[in-house]
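Novice: Got a sequence here, can you model it:
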Amino acid sequence: MSTRPESLATVTDIDCTGQTALVTGSTSGIGRVAAYALGRLGAEVIVHGRDREAGEAVVEGIREEGGEAAFVAADFTEAAAIRTLAETVRTETDGLDLLLNNAGGLFREGRLVEGIERTFYVNHLAPYLLTAELLDHLREDARVVTMASDAHRGAELDLDRVRTVDGYSGMGAYAHSKLANVLFASELARRLDAAGRPAVSNSLHPGFVPGSQFGRFLPGPLSGLFQMLGVVPGTSSVADGAAELLHVAVSPDTADVSGRYFSGQSPTTPAAAARDRAAAERLWHRSAELLGMDVPLSDAVSGSAATDAS
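Specialist: Okay, the predicted model is just below:
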């Protein structure tokens, strides 16, 4: 059986010719494998990362397989760089069919970025800002997919903690940011629906993927242990994780699904904290405030019809 993610996601027959896909964090791990797959399916792929040499290598690889791709660099700890990335996409393309918010990290040490805890900034505020900047560039049937994690289970939304690194816990900050990802994706779906826009938004858990390079952020011996787990039954491969992403991004089965959380290529109920609509709305407004920007899709109100994330 092929280990290519498009085969694992049973989307090998999907023709993405004429579609444009932006895959953030696609110079390594799940993002890179998904970018290659989208290129093979016919999409024009915008590869994103911080390392230009790594990005150009991915672009070259996609082209060698017959696909089309271009690289755009952006550091997700800088709002200006994120806005420049969005401007480049708007300028260089006619529209965006797939926005895959894949980039993220888990950091050993606490640090503030523009006055905000780095994990929350990179994992949540960066994709929030990028998505907001590209809303008017999304094609009518576009899909926005946000990489979350089952690590969100057990976390509670606390928007005061993001201004400090006192008592910082790498895993705690990561879990909090992943909860924000699920809430963001469902609130985006709700607001797109309220605005009468047919684009869809979902989030997903990619599985426990040692090969995704997630483990490089873990302290000391845990990093090596995480990589060793790649040979243990029950863990997922990078291709498995990319297949989860592709299923939500291009499968016909998910074309009209919005506001859901996926795991195992199926809609799954996230934690109760991730289904709190009031919390999702608070996060939406607070994120705009933290970034010093207007609230995206502000005409969508809490009482409007929406897709439930449960």
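Novice: drop to CA atoms for contacts and neighbour counts, all remaining ones
Specialist: OK.
Novice: just the strands in this protein please.
Specialist: Using DSSP state E, the strands of the chain run over 20-23, 44-49, 68-73, 96-101, 112-113, 116-117, 138-147, 200-205, 261-263, 266-268.
Novice: Kindly check the end-to-end length of stretch 228-248 for me.
Specialist: 29 Å (Cα to Cα, to the nearest Å).
Novice: follow-up on the earlier one: between the strands of the chain, which one is nearest to residue 238?
Specialist: strand 200-205 (12.6 Å; Cα to Cα).
Novice: So which other helices or strands are in contact with the closest one?
Specialist: strand 138-147, helix 170-194, helix 238-250, strand 261-263 (3 or more Cα pairs under 8 Å, 6 or more residues apart in numbering; DSSP states H and E).
Novice: Could I get the contacting residues of residue 139?
Specialist: Residues near residue 139 by Cα atoms under 8 Å, 6 or more residues apart in numbering: 95, 96, 97, 199.
Novice: what about it, distance to residue 34?
Specialist: Distance, residue 139 to residue 34, using Cα to Cα: 21 Å.
Novice: So what's the residue count around residue 80?
Specialist: 12 (other Cα atoms under 10 Å).
Novice: From residue 26, how far out is it?
Specialist: Distance from residue 80 to residue 26, by Cα to Cα: 20 Å.
Novice: now swap in residue 125 and tell me
Specialist: Using Cα to Cα, residue 125 is found at 18 Å from residue 26.
Novice: more crowded one of the two?
Specialist: residue 26 (29 against 26).
Novice: which ones are touching the nearest residue to the more buried one once chain neighbours are set aside?
Specialist: Closest residue to residue 26 apart from its sequence neighbours, by Cα to Cα, 6 or more residues apart in numbering: residue 32 at 4.1 Å. Residue 32 makes contacts with 25, 26, 58, as judged by Cα under 8 Å, 6+ apart.
Novice: this one as well, want them side by side:
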Amino acid sequence: MTFELTGRSALVTGGTSGIGRATALALANLGAHVLVAGRDPRRGDEVVRAIREKGGKADFLATDLRDEDAARSLAARARELAGRVDVLVNNAGIYPFMATDETSEIDFDAVYALNVKAPYFLVAELAPDMAARGDGVIVNVTTMVAEFGMSGMALYGSSKAAVVLLTKAWAAEYGPRGVRVNAVSPGPVQTAGTAAMGDDLDVLASAAPAGRPGSADEVAEAIAFLATDRSSFVHGALLPVDGGRIAV
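Specialist: So this is what the prediction gives:
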């Protein structure tokens, strides 16, 4: 076990399940004090307990990232608990697949509130502190369908396409002051959230060279790489973790 993140704190949104949970565990294994943010206290406490049982440090922060106030409040509570936030992982998101003509304004606003507005104002709140220290890391979680069109994914894909552009813009804005901003772009991943897709997940994954869905742990490893100094010369990058789907 290595401890590349000892003495550093990491805020992981959507950290109670799926990719977020795996990321919280991975960063804790590297020595970080992990702040697990999510809506479900039961699942949050389970993640914290799993980390502490292995000798790691973690705390749960209950949040419902619906607007600017919620994002700024979460950032403030994270700073109060850990002293500062060194690593921000913008993972929380929703991914409804629906036809454009079946999408309501409520659906639209909910997706953009969590997938775009929440990370935007978390960065607005936390990146200036990182820049003032001359050190910090932001990792955004996007999706392969932000890179190409797919039927039924206009709403979800477009929200994550916004995050791809924000990643590059934030790298330009904060990179010169020591803050590295990058993103990972997962393909089909087996999680509790995608279980409802059933065989459709395998069909989607079959189009990629890997020919299978990925695991949350595989995506978490990519996030951990971007969170550590192993990626010290990487700024504004989009790292596909999609089994090669973007290549074909």
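Novice: Can you give me the TM-score here?
Specialist: Once superposed, chain against chain, the TM-score is 0.84 (TM-score structural alignment, normalised by the length of structure 2); 233 aligned residues with a Cα RMSD of 2.7 Å.
Novice: re earlier: I'd like the helices and strands packed on strand 200-205 of structure 1 as CSV, with distance to residue 155 of structure 1 appended.
Specialist: Shown next, in CSV, are these (distance: least, Cα to Cα, whole Å):
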stretch, distance to residue 155 of structure 1
strand 138-147, 16
helix 170-194, 6
helix 238-250, 22
strand 261-263, 16
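Novice: Could you find the residue nearest the spatial middle of structure 2?
Specialist: Closest to where the C-alpha atoms of structure 2 average out (Cα atoms, centre = their mean) is residue 91, at 2.1 Å.
Novice: can you tell me which residue in structure 1 aligns to that residue?
Specialist: Residue 91 of structure 2 maps onto residue 102 in structure 1, with residues paired by TM-score structural alignment.
Novice: give me every residue that touches that match.
Specialist: Counted by Cα under 8 Å, 6+ apart, residue 102 of structure 1 has contacts 23, 24, 25, 26, 31, 145, 146, 147.
Novice: Could you find the counterpart of the fifth one in structure 2?
Specialist: Read it as residue 31 of structure 1. By TM-score structural alignment, residue 31 of structure 1 lines up with residue 20.
Novice: Pretty sure residue 14 is one of the things that match touches, is it not?
Specialist: Yes. Counting by Cα atoms under 8 Å, residue 20 of structure 2 touches residue 14, with 5.4 Å between them.
Novice: still on that earlier bit, and of the contacts of residue 32 of structure 1, the nearest to residue 215 of structure 1?
Specialist: Taking Cα to Cα as the measure, residue 215 of structure 1 lies nearest residue 25 of the contacts of residue 32 of structure 1, at 15.6 Å.
Novice: what sits against that closest one?
Specialist: Here residue 25 of structure 1 is in contact with 31, 32, 47, 48, 49, 101, 102, 103, 104 (Cα under 8 Å, 6+ apart).
Novice: How about the first one, nearest residue that isn't a chain neighbour?
Specialist: What sits nearest to residue 31 of structure 1 in space, not counting adjacent residues and going by Cα to Cα, 6+ apart, is residue 25, at 5.7 Å.
Novice: And for the last one?
Specialist: Spatially, and ignoring its direct neighbours in sequence, residue 104 of structure 1 is nearest to residue 123 (4.8 Å; Cα to Cα, 6+ apart).
Novice: Tell me the counterpart of that neighbour in structure 2.
Specialist: By TM-score structural alignment, residue 123 of structure 1 lines up with residue 115.
Novice: so that match touches residue 160, yeah?
Specialist: Yes. Using Cα under 8 Å, residue 115 of structure 2 makes contact with residue 160 at a distance of 6.8 Å.
Novice: Which neighbours do the two have in common?
Specialist: Joint contacts of residue 115 of structure 2 and residue 160 (Cα under 8 Å, 6+ apart) do not exist.
Novice: For the residue nearest to residue 26 of structure 1, give its distance to residue 45 of structure 1.
Specialist: 11 Å.
Novice: Could I get the contacting residues of the match of residue 123 of structure 1?
Specialist: Neighbour list for residue 115 of structure 2: 92, 93, 94, 159, 160, 163 [criterion: Cα under 8 Å, 6+ apart].
Novice: biggest separation within the residues you listed, which pair?
Specialist: 94 and 163 (13.4 Å).
Novice: And these two? Which one has more around it.
Specialist: Per other Cα under 10 Å, whichever of residue 94 of structure 2 and residue 163 has more neighbours is residue 163, with 24 against 16.
Novice: To which residue of structure 1 is the more buried one aligned?
Specialist: Under TM-score structural alignment, residue 163 of structure 2 pairs with residue 181 in structure 1.
Novice: Also residue 29 of structure 2?
Specialist: Residue 29 of structure 2 maps onto residue 40 in structure 1, by TM-score structural alignment.
Novice: To what extent is its match buried, counted in neighbours?
Specialist: For residue 40 of structure 1, the count of nearby residues is 21 (other Cα under 10 Å).
Novice: do the same with residue 167 of structure 2
Specialist: Neighbours of residue 167 of structure 2 (other Cα under 10 Å): 26.
Novice: wait, it sits on residue 236?
Specialist: Yes. Residue 167 of structure 2 is within contact range of residue 236, at 5.9 Å (criterion: Cα under 8 Å).
Novice: what touches both of the two?
Specialist: Common neighbours of residue 167 of structure 2 and residue 236 (Cα under 8 Å, 6+ apart) are 181, 182, 183.
Novice: how about the last one, what's its match in structure 1?
Specialist: Pairing criterion TM-score structural alignment: the partner of residue 183 of structure 2 within structure 1 is identified as residue 203.
Novice: Check the gap between the match of residue 123 of structure 1 and residue 105 of structure 2 for me.
Specialist: 15 Å.
Novice: Distance from stretch 70-85 of structure 2 to the middle of the chain?
Specialist: 17 Å (Cα atoms, centre = their mean, to the nearest Å).
Novice: what about the counterpart of residue 237 of structure 1 in structure 2, how many neighbours?
Specialist: Applying TM-score structural alignment, one finds that residue 237 of structure 1 aligns to residue 215 in structure 2. The tally of other residues near residue 215 of structure 2 (other Cα under 10 Å) stands at 17.
Novice: Surely residue 215 of structure 2 touches residue 190?
Specialist: Yes. Using Cα under 8 Å, residue 215 of structure 2 is in contact with residue 190, at 5.4 Å.
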